[in-house]
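# Next comes the sequence, and after it the predicted model I'd like to discuss.
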Amino acid sequence: MTRFEDQDLSQNAFLGGKLHLWQPVKGYRAGVDPVLLAASVPATSGQSVLELGCGAGAAILCLAARVQGLELNGVELQPAYADLARRNAADNSITLEVVTADLTELPPELKQRQFDHVIANPPYYRGGAHSPAQDSGRSAALGEQTQLANWIDVATKRLAPRGYLHMIQKADRLSDILIACQGQLGSVEVLPLAARSGRQAELVILRARKGGRAAFRLHAPLILHRGDRHERDGESYTPEISAVLRDGAAMGPFYTSRR
């Protein structure tokens, strides 16, 4: 698919209405994961950010809604989603440059640039490890076509010295991520995300620094929902997570441990 028609899209509010994004009615639709990723990035005005696999722009535009004055760039393989990211940026009065390309075959002009931050929400499942979605866009977003190690290799090359990579991924892929970081990125920190108290973490957010030398740090799990089980319909996010999702707040652990 090269583009979405208007009747194939819905517009959804993010960050309590601070941001409105067009998304396909059928296809990959952003949930809370890219919002949490954006909230973990300690970017400051004037810095540059590159998102690998930006989709319709949820993560990088949520970051832009919180931090003004960033230089924003995205890479997206699927033309229809790249166009959506451009449209979403324009509709929210945010300047975002999106390149349609395979991240392993970036255009020369992008290969010559380096960024203060690289962010990524790669597909969660190894190729062939999940039932393929009927929609090609959703299938590409969920199922790995480019190995996770390649994402980290490309991110490392595009980072400026002392620049940060932030990546959200399934917890069972953490070993793959840490192996890929060896010899390339340091000052590695991992923030597990658990749905409820007492539950295993299903997701992790990784932060790593180019040229970083600090010791590995594993943070205590960040709990997303109140209570130890689902008891009734309705929102049950913890106050910290609610502030991230509804108010566009930064996510605490990575801000209190800058290294």
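Looks like it came in fine.
# Could you use CA atoms for every contact and neighbour count after this?
Will do.
# Okay, strands next: where are they in the chain?
Using DSSP state E, the strands assigned to the chain run over residues 9-14, 19-24, 48-52, 71-76, 96-100, 115-120, 159-170, 186-194, 201-209, 217-218, 222-223.
# buried set for the first one?
Neighbour-count burial for strand 9-14, counted by 16 or more other CA atoms under 10 Å, picks out 9, 14.
# Equivalent analysis for the longest one, please.
Buried residues in strand 159-170, counting neighbours by 16+ other CA under 10 Å, are found at 159-160, 162-170.
# Which secondary structure elements does it sit against?
helix 33-39, strand 115-120, strand 201-209 (3 or more CA pairs under 8 Å, 6 or more residues apart in numbering; DSSP states H and E).
# Serialize the ones you listed to JSON lines and add fields for distance to residue 48 and mean neighbour count.
Shown next, in JSON lines, are the helices and strands packed on strand 159-170 (distance: least, CA to CA, whole Å; neighbours: other CA atoms under 10 Å):
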{"stretch": "helix 33-39", "distance to residue 48": "14", "mean neighbour count": "23"}
{"stretch": "strand 115-120", "distance to residue 48": "5", "mean neighbour count": "25"}
{"stretch": "strand 201-209", "distance to residue 48": "15", "mean neighbour count": "22"}
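# May I see the ones you listed organised as TSV, with distance to residue 73 added?
Converted to TSV, these look like this (distance: least, CA to CA, whole Å):
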stretch	distance to residue 73
helix 33-39	14
strand 115-120	9
strand 201-209	19
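# okay, now the one to match up with it:
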Amino acid sequence: MSEVDADTIDAFHRGRFLVVQPKGRGHRSGMDAMLLASLVADDRPCRVADLGAGAGAAGMAVASRLEQAEVFLFERSDEMVAFAERSLKLSENAYFANRVCVHEADVTLRAKARAAAGLQDNYFDHVIMNPPFNDASDRRTPDGLKAQAHAMTETLFEDWLRTAAAVLMPGGQLSLIARPESVGELISACGKRFGGLEVTLVHPRPGQNAVRVLVTAIKGSRARLSFRAALVMHAEEGHAFSSFVDDLSNGRAAYARKPLKGA
């Protein structure tokens, strides 16, 4: 980690790519972004939309691992857009920079306004997202940039998943990471737009409650909901990640979906 104008340059995938991020403020990407990126398992040429991309870590992780992926970062904060653009100018990221573009856009826009912001209907093979997760009962942060990134609204999942369904091609994959308590709202918001939901609870250690949930779903699928085996980050003792989680977080493996039974 090094400082640039009171910001930081952080290494991901064991130094394979770098991300410029705000120092001591705003939402800083880490393990959540890397787990989210690992949900995209596609060796074909594909277009990936990262909704609410922040500084772009998750989308860049996809571009770093998948050589044929074209990634579009959508973020409404002009300051976070600027961080993503600075990252793409780093020489260390040159090997994927021409496959990543940044759009300043509110992902809750609708119809023509959404398309004008670069969110074209039926265009993307994958949509990834890490939606805001703080509700009104959570302690508010004095950090305005972080508060904006974490602010949940009553219709958040409905708004974000409506956009995801609009911009995905039929059969395209939605991937997201959220808090476990959001599972019911997520399933409801998927409605008839998405099927074949695969839900994975993420636990810090054996015997501890889940702290995150990974969800993937397919646009237009009629397959049933399934819960996958839990993902456990650490052993009972020590701070090292499990070998599989370490592979996911460092771009050596993808957390691929199970083959669908039924369309």
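Here it is on my side, so go on. A quick note: this is a predicted structure, and the numbers were derived from the prediction, not measured.
# What would you report as the TM-score here?
Here the TM-score for the pair of chains, by TM-score structural alignment, normalised by the length of the first structure, is 0.89; 246 aligned residues with a CA RMSD of 1.7 Å.
# circling back to that earlier point, how about the strands of the first structure in CSV, adding distance to residue 143 of the first structure?
What follows is the strands of the first structure, written out as CSV (distance: least, CA to CA, whole Å):
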stretch, distance to residue 143 of the first structure
strand 9-14, 22
strand 19-24, 18
strand 48-52, 15
strand 71-76, 15
strand 96-100, 19
strand 115-120, 15
strand 159-170, 12
strand 186-194, 21
strand 201-209, 16
strand 217-218, 27
strand 222-223, 26
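# can I assume residue 147 of the second structure is in contact with residue 136?
No: if you go by CA atoms under 8 Å, residue 147 of the second structure and residue 136 don't touch, sitting 11.6 Å apart.
# Of these two, which one has the most company?
Remark: of residue 147 of the second structure and residue 136, residue 147 carries more neighbours, 17 against 10, as counted by other CA atoms under 10 Å.
# Quick check: the gap between the equivalent of that one over in the first structure and residue 246 of the first structure.
Under the alignment (TM-score structural alignment), residue 147 of the second structure pairs with residue 139 of the first structure. Counting by CA to CA, to the nearest Å, the gap from residue 139 of the first structure to residue 246 of the first structure is 28 Å.
# Repeat that for residue 257 of the first structure.
As judged by CA to CA, residue 257 of the first structure and residue 246 of the first structure stand 24 Å apart.
# Quick one: closest of the helices and strands packed on strand 159-170 of the first structure to residue 45 of the first structure.
Residue 45 of the first structure lies closest to strand 115-120 among those, at 11.2 Å (CA to CA).
# Residue 257 and residue 246 of the first structure: which is more packed in?
Neighbour totals were compared for residue 257 of the first structure and residue 246, and residue 246 leads with 14 against 10 (other CA under 10 Å).
# wait, the more buried one sits on residue 15?
Yes: between residue 246 of the first structure and residue 15 there is a contact at 4.4 Å, judged by CA under 8 Å.
# For the counterpart of residue 213 of the second structure in the first structure, which non-adjacent residue is closest in space?
The alignment partner of residue 213 of the second structure in the first structure, by TM-score structural alignment, is residue 204. Once flanking residues are discounted, residue 204 of the first structure sits nearest to residue 192: 4.3 Å by CA to CA, 6 or more residues apart in numbering.
# Distance check, the aligned residue in the second structure for that neighbour against residue 227 of the second structure.
Using TM-score structural alignment, the equivalent of residue 192 of the first structure in the second structure is residue 201. Separation of residue 201 of the second structure from residue 227 of the second structure (CA to CA): 8 Å.
# and the end-to-end length of stretch 138-147 of the first structure?
17 Å.
# In that stretch, which residues are buried?
Across stretch 138-147 of the first structure, burial judged by 16+ other CA under 10 Å covers 138-144, 146.
# can I get the residues you listed in a markdown table with distance to residue 80 of the first structure?
Below are those laid out as a markdown table (distance: CA to CA, whole Å):
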| residue | distance to residue 80 of the first structure |
| --- | --- |
| 138 | 12 |
| 139 | 14 |
| 140 | 12 |
| 141 | 13 |
| 142 | 16 |
| 143 | 18 |
| 144 | 19 |
| 146 | 19 |
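# Quick check: helices, which of those residues are part of them?
Among these, DSSP state H puts 138-142 in helices.
# and residue 249 of the second structure, what pairs with it in the first structure?
Using TM-score structural alignment, residue 249 of the second structure lines up with residue 245 in the first structure.
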